[in-house]
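In: Here is a sequence with its predicted model. Questions after.
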Amino acid sequence: MSTTQIDRLRDLLEPLAGERGLDLEDITITPAGKRRVLQVVVDTEDGVHLDACAELSRAASEVLDEADVMGGTPYVLEVSSPGADRPLTEPRHYRRSVGRLIRVRLTDGEELTVRILAVDEAGLDGEIPGEKGRKPKPRRVDFEGIAAARGEVDFSRKPKKDEEA
């Protein structure tokens, strides 16, 4: 789809998401037979609940029907959260991932898995998990040195202090 259609969709949907305390992360349109699938991905600092996705979906459906930005071709609207293995492209994505494992490809080609401990304006402080009984190693990664990063599914993640209760 053309970028202009995505831009028009973003202009329509971003205010709806913002009114509900959600950040509009991504919009994609994918052909699916005679239909298209319009995927809207939203997030918050605390994650997204199913009720918030359903509420945004209802509001977005009404606005999209009125604006006719999708044209005459039938489409299916999907509103969801990014998922554990989301790409990390904004500093807020890293802040939301504190305590989690991420996979990072640096601009020099090095690839590493890091557990994020803290995030500031310039980058993140993390630790590279120890293997076979070894202790984790601290590692500083500046945002300007990151070529790509993605969340990792992490079965060993320790709960945050407010999640323990």
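Out: That came through, no problem. Numbering: from 1, shown residues only.

In: C-alpha only now, for contacts and for neighbours.
Out: Noted.

In: what ranges do the strands span in the chain?
Out: Taking DSSP state E as the test, the strands found in the chain are 23-32, 35-43, 75-80, 101-106, 111-119, 123-128, 137-142, 146-151.

In: Could you name the stretch from those strands that's closest to Leu16?
Out: Closest approach to Leu16 among the strands of the chain is made by strand 23-32 (9.1 Å; C-alpha to C-alpha).

In: buried ones in that closest one?
Out: In terms of neighbour count (16 or more other C-alpha atoms under 10 Å), strand 23-32 has its buried residues at Asp23, Leu24, Glu25, Ile27, Ile29.

In: Can you give me the neighbour number for Arg134?
Out: 8 (other C-alpha atoms under 10 Å).

In: this is the comparison structure:
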Amino acid sequence: MSTTQSDRLRELLEPLVAAKDLDLEEIEVSRAGRRRMLRIVVDSEEGVELDACAEVSRAISEKLDESDAMGDEEYVLEVSSPGADRPLTEHRHYVRAVGRLVKLTLTDDAELIARILVVDEAGLDLEVPGVKGRKPTARRVEFADIAKARIEVEFNRKDQNEEDVTDEKEEEA
């Protein structure tokens, strides 16, 4: 059984990333002209701040310099957090997305946009927004029925914390 370069890199870097209380989400090695590009995506329950990305990037760079995991060729290292519209591929991704709007492509090719309310071991309890003034409806989707899932970016949704602050200001007035 052969292991790919990504597998070897994951074995080398996962303990280092975990020591920083982060999850190693993705490793991608690609060509960028004459150089190679090593992209690493990290995340955590609280998200990842820029300083944490910089810190883990330095630690990864040192570890790679000590090893021969990237060979002799030059490479560019890029460490980042997942984008706002990240795909959901692991159970922990769904847990982190509770309260968020997601777009699901089901195994029967149906598409569904809904808000995740609850995540358990078998699937999701969702709130499907109402159309044309109708009330939202509840729906259950099992993980086995999900082909793809992605966070939907929302620009108009008030954060629960913003609503709490607004309520407190109204009470003070």
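Out: Looks like it came in fine. Computed from a predicted model, the values in this text were never measured in an experiment.

In: Output the strands of structure 1 as JSON lines; include the columns distance to Ala59 of structure 1.
Out: Shown next, in JSON lines, are the strands of structure 1 (distance: least, C-alpha to C-alpha, whole Å):
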{"stretch": "strand 23-32", "distance to Ala59 of structure 1": "14"}
{"stretch": "strand 35-43", "distance to Ala59 of structure 1": "13"}
{"stretch": "strand 75-80", "distance to Ala59 of structure 1": "11"}
{"stretch": "strand 101-106", "distance to Ala59 of structure 1": "33"}
{"stretch": "strand 111-119", "distance to Ala59 of structure 1": "34"}
{"stretch": "strand 123-128", "distance to Ala59 of structure 1": "36"}
{"stretch": "strand 137-142", "distance to Ala59 of structure 1": "39"}
{"stretch": "strand 146-151", "distance to Ala59 of structure 1": "29"}
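
In: Please identify the deepest-packed of those.
Out: Of all the strands of structure 1, strand 101-106 has the most neighbours on average by mean count of other C-alpha atoms under 10 Å, namely a mean of 21.

In: closest to Arg10 of structure 1 out of the strands of structure 1?
Out: strand 23-32 (7.4 Å).

In: mean deviation of that closest one from structure 2?
Out: Strand 23-32 of structure 1, aligned to structure 2 and superposed, deviates on average by 0.6 Å (mean C-alpha distance after the TM-score superposition for structure 1).

In: farthest residue from the center of structure 1?
Out: Gly133 (32.1 Å; C-alpha atoms, centre = their mean).

In: Against Asp85 of structure 2, how distant is the counterpart of it in structure 2?
Out: Aligning on TM-score structural alignment places Gly133 of structure 1 opposite Gly133 in structure 2. Look at Gly133 of structure 2 and Asp85 of structure 2: by C-alpha to C-alpha, to the nearest Å, they are 26 Å apart.
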